[in-house]
Structures are given as structure tokens and as C-alpha cells.
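Student: Fold the following and give me the result.
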Amino acid sequence: MVILGLALIILGGIAILSAVFVSEPGSGGELLGFDVSTLESFFIGVAAGAAILWGFSILKWGTKRSLAHRRERKELTELNQKLERVEAERRADGDNDGDPRT
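Tutor: Below is the predicted model of the structure:
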């Protein structure tokens, strides 16, 4: 998700930069090798801005999700280590409470 968000941001930025630096004032000009009118240039800018905003939201959501997964994994690892310690102490004490499995 983070990669998709970054890709959208980069593509939107490229579209805006090419529209600003390549097009001629007053006429639509040329955008990435295509002849575009002023109205088309405007719509490309709107779409690029929307792509950038969408990219930021995907990036934010993906980062939150990965942080939550890391936190959960860390907590589970700590609980697993605690359980292994308790089990090792139980085996060391020789306390099997009449359970034939241990």
C-alpha cells in the first residue's frame, strides 16, 4: 500500500510539473507529447491533485496498518517468551500435578 501511495503521489507530481513547465500561457499547449486545450489541461491538473491526495491517504492508511501489525507481532513475541519461561520453570520444578503427558 505504501508503494501504491508513493506511486500516485509521484505520478500526480509529474503531471502537474509537466503542465506547468511545458505548456504555453494562453493556449493549451503540449503535455507529455499530446496537444491539449486549456480545459483539458485544467482537468489533468484536477486529476493529478486528486491522485496526490489519494496517494497521501493510501500512504497514511498503509503506514498505520503496518505499525499496528508490528506492535501486535511484538506483543505476541513477548507473550510467547513469557509462556516458554513459565513452562521451563514448571518442568524444572518437576511439578506435573499428576498429568501423565508432562
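Student: From now on I want contacts and neighbour counts done on CA atoms only, so please keep to that.
Tutor: Noted.
Student: Which helix in this protein has the most residues?
Tutor: helix 38-93 (DSSP state H).
Student: one more to put side by side:
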Amino acid sequence: MVILGLLLIGAGAIAILSALFVSEGRGELLGIDMPILAVFLVGVGAGAAILWGYTILKYGAKRELRARRERKELNELSAKLEKADEDRKRDDESL
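Tutor: Got it, this is the predicted structure:
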């Protein structure tokens, strides 16, 4: 998720930067002659891709953090359970 978000942000940024350097009176984007409306729509799409990429990046980071916390908590609970089992076995053997 994080990688997809970064890729979308990068693609959008490249499209916007290439549209900024369009020569006067010509609609050229990455070496392709295009109508000005098409260049504008590419810019809108690039902005949407950046926002979408940021949203995916944020969601993926939150999800990874939550999973990491849950893993840590499960490991702690597992260690407590193993310790309790060992204590119970020792108590059973001593009887």
C-alpha cells in the first residue's frame, strides 16, 4: 500500500512538473503536442492521483502500525501463557 501510494504521488508530480514547463501557445506534454484542454485534464488527473496516493499511503501506514502493535501484544500474551503453562506443569509435578 505504501509503495502504491508513493508511486501515485510520483506519477502525479511528474505530470504536473512536465505541464508547468509547457512552451507558450503550444500544448506540449512530455514531448507530445496536445490541445490545452487535454493538458489541463492531465493536470487534474495528476492532482487526483497525488491525493489518492497520499490517502493510500496514509491508510497503509496506519494499517501497518496497527498490525505491528497487535503482533507485539500477541507475542506478550503468548509469552505470559507459556509461563503460566510452565508454572502449572511445575505445580502438577510437585504434587
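Student: corresponding residues in structure 2 for the longest helix of structure 1?
Tutor: With TM-score structural alignment applied, helix 38-93 of structure 1 matches the range 36-91 in structure 2.
Student: average gap between that stretch and structure 1?
Tutor: When structure 1 is overlaid, stretch 36-91 of structure 2 sits 0.6 Å from its aligned residues on average, using mean Cα distance after the TM-score superposition for structure 1.
Student: how distant is that stretch from the center of its chain?
Tutor: 9 Å (Cα atoms, centre = their mean, to the nearest Å).
Student: What of stretch 20-35 of structure 1?
Tutor: 33 Å.
Student: Please apply the same query to stretch 11-28 of structure 1.
Tutor: 27 Å.
Student: do stretch 34-46 of structure 2 as well
Tutor: The answer for stretch 34-46 of structure 2 is 26 Å, by Cα atoms, centre = their mean.
Student: and that stretch, which residues are buried?
Tutor: 39, 42-43, 46 (16 or more other Cα atoms under 10 Å).
Student: what does it rub up against?
Tutor: 11-13, 15-16, 19, 26-29 (Cα atoms under 8 Å, 6 or more residues apart in numbering).
Student: Distance of G43 of structure 2 relative to E93 of structure 2?
Tutor: 74 Å (Cα to Cα, to the nearest Å).
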